[in-house]
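>>> Got a predicted structure here, sequence first:
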Amino acid sequence: MAIPLLICDDSMMARKQVARSLPAGWDVDISYATNGMEGLQAIREGKGEMVFLDLTMPDMDGYQVLEAIRDEGHKCIVIVISGDIQPSARARVIHLGALDFIQKPVNPEKLADVLHTYGLL
């Protein structure tokens, strides 16, 4: 059964690049959100058991999405994908419940390694 996967990023190019970086044959049903508000709504609708989340977005940023996921009790797995590679950003997202943090642009091998590390692939 396909895993509902949500790619939440305000950049269309980034969303496409993440989708192209997914491991071949990984059984996922991909949905997209262009900002945090859309992303949170998609999670509420069950479209994001697994979420690839950008941090810098309009309307609601990735940190706010992580806080809402935690506060609303959603059981989704979140991997942050961001160009903000500051150690403080990484620490903050992990503290807020993200599983891991991957730097943009996504390296397909790095993504596969992270998925394998956590038994998601």
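Happy to help now that I have it.
>>> going forward, measure contacts and count neighbours with C-alpha atoms only.
Will do.
>>> Now for Phe37, how many residues are close by?
In this structure residue 37 is Met, not Phe. 19 (other C-alpha atoms under 10 Å).
>>> Glu45 now?
9.
>>> and the gap between it and Asp113?
29 Å (C-alpha to C-alpha, to the nearest Å).
>>> Can you tell me the SS state at the residue nearest to the spatial centre of the chain?
Nearest residue to the geometric centre of the chain (C-alpha atoms, centre = their mean): Phe52, 1.4 Å. Following DSSP: H, G, I helix; E, B strand; the rest coil, the label given to Phe52 is strand.
>>> do the same with Val106
When classified by three-state DSSP, Val106 comes out as coil.
>>> so it makes contact with Lys16?
No - counting by C-alpha atoms under 8 Å, Val106 does not reach Lys16; the two are 10.7 Å apart.
>>> Which one of those two is surrounded by more residues?
Between Val106 and Lys16, counted using other C-alpha under 10 Å, the more crowded position is Val106 (19 against 13).
>>> put this beside the first:
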Amino acid sequence: MNMSSEIRPARRKILIADDAFDSRQLLSRLLRQFVDADIHEARNGLLASQEYRMTRPQLVFLDIDMPERDGMEVLKEIRQEQPDAFVVMVTGFSAVEKVQEAIALGVGGFVVKPYSAQRILDVLHKYVAETGDTELLRGD
């Protein structure tokens, strides 16, 4: 019997929800530099909700403006199911009302496009600091 497979923690999961293919690809590439996790993607808010329920990711990058359901609607759904989920809002612009609403709903952070590796790393360090989940980051 292989003992190591029994005590190995489940692989971490990250969900990227963004209607822009290029943005999803770039964020996915940046994340792979820093994390040891399965990365799931959704191209609209409806698929983001479904993917969230199926995968239960530890970390979610959620675009504010998406078709089907916007990021704020998806954030509210996530909060109903898992109040302490770590969600990072992604936006190409920052509408003050949406930022304030997201803060009121307890988001873990904001990332403004275009992405920078340093900003993604900052958000990942904030995730680790707030959750204590050091398994997410690569040990390179």
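Looks like it came in fine. Note that this is a predicted model, so its numbers are computed, not measured.
>>> How close are the two chains, by TM-score?
Taking TM-score structural alignment, normalised by the length of the first structure as the basis, the two superposed chains have a TM-score of 0.88; 121 aligned residues with a C-alpha RMSD of 1.8 Å.
>>> just to revisit the earlier point, so what corresponds to the residue nearest to the centre of the first structure in the second structure?
Aligned against the second structure by TM-score structural alignment, Phe52 of the first structure finds its counterpart in Phe61.
>>> What distance do you get for its match to Ser4 of the second structure?
Using C-alpha to C-alpha, one gets 31 Å for the distance from Phe61 of the second structure to Ser4 of the second structure.
>>> ok, now Phe86 of the second structure?
With C-alpha to C-alpha as the criterion, Phe86 of the second structure and Ser4 of the second structure are 29 Å apart.
>>> Please identify which of these two sits among more neighbours.
The neighbour comparison of Phe86 of the second structure against Ser4 (other C-alpha under 10 Å) goes to Phe86, with 21 against 8.
>>> In the first structure, what residue corresponds to the more buried one?
The alignment partner of Phe86 of the second structure in the first structure, by TM-score structural alignment, is Ile77.
>>> re the thing from before, can you tell me how far the match of Phe52 of the first structure is from Ser5 of the second structure?
From Phe61 of the second structure to Ser5 of the second structure the distance is 30 Å (C-alpha to C-alpha).
>>> go on, Lys13 of the second structure?
According to C-alpha to C-alpha, Lys13 of the second structure stands 18 Å off from Ser5 of the second structure.
>>> So Leu66 of the first structure, which state does it fall into?
Judged by three-state DSSP, the three-state class of Leu66 of the first structure is helix.
>>> Next, the contact list for the alignment partner in the second structure of it, please.
Superposed on the second structure with TM-score structural alignment, Leu66 of the first structure falls opposite Leu75. When contacts are counted by C-alpha atoms under 8 Å, 6 or more residues apart in numbering, Leu75 of the second structure touches Leu62, Val87, Leu105.
>>> How are the strands of the second structure distributed by residue range?
If DSSP state E is used as the criterion, the strands of the second structure fall at 12-17, 37-42, 59-63, 86-91, 109-112.
>>> my guess is Met89 of the second structure meets Val107, correct?
Yes - counting by C-alpha under 8 Å, Met89 of the second structure touches Val107, with 7.1 Å between them.
>>> So between those two, which is more surrounded?
Taking neighbours as other C-alpha under 10 Å, Met89 of the second structure and Val107 compare with Met89 leading, 23 against 19.
>>> any idea how far Asp70 of the second structure is from the more buried one?
Met89 of the second structure sits 11 Å away from Asp70 of the second structure, going by C-alpha to C-alpha.
>>> Quick check: neighbours shared by the two?
Any residue near both Met89 of the second structure and Asp70 by C-alpha under 8 Å, 6+ apart counts here, and that gives Asp63, Ile64.
>>> That'll do, ta.
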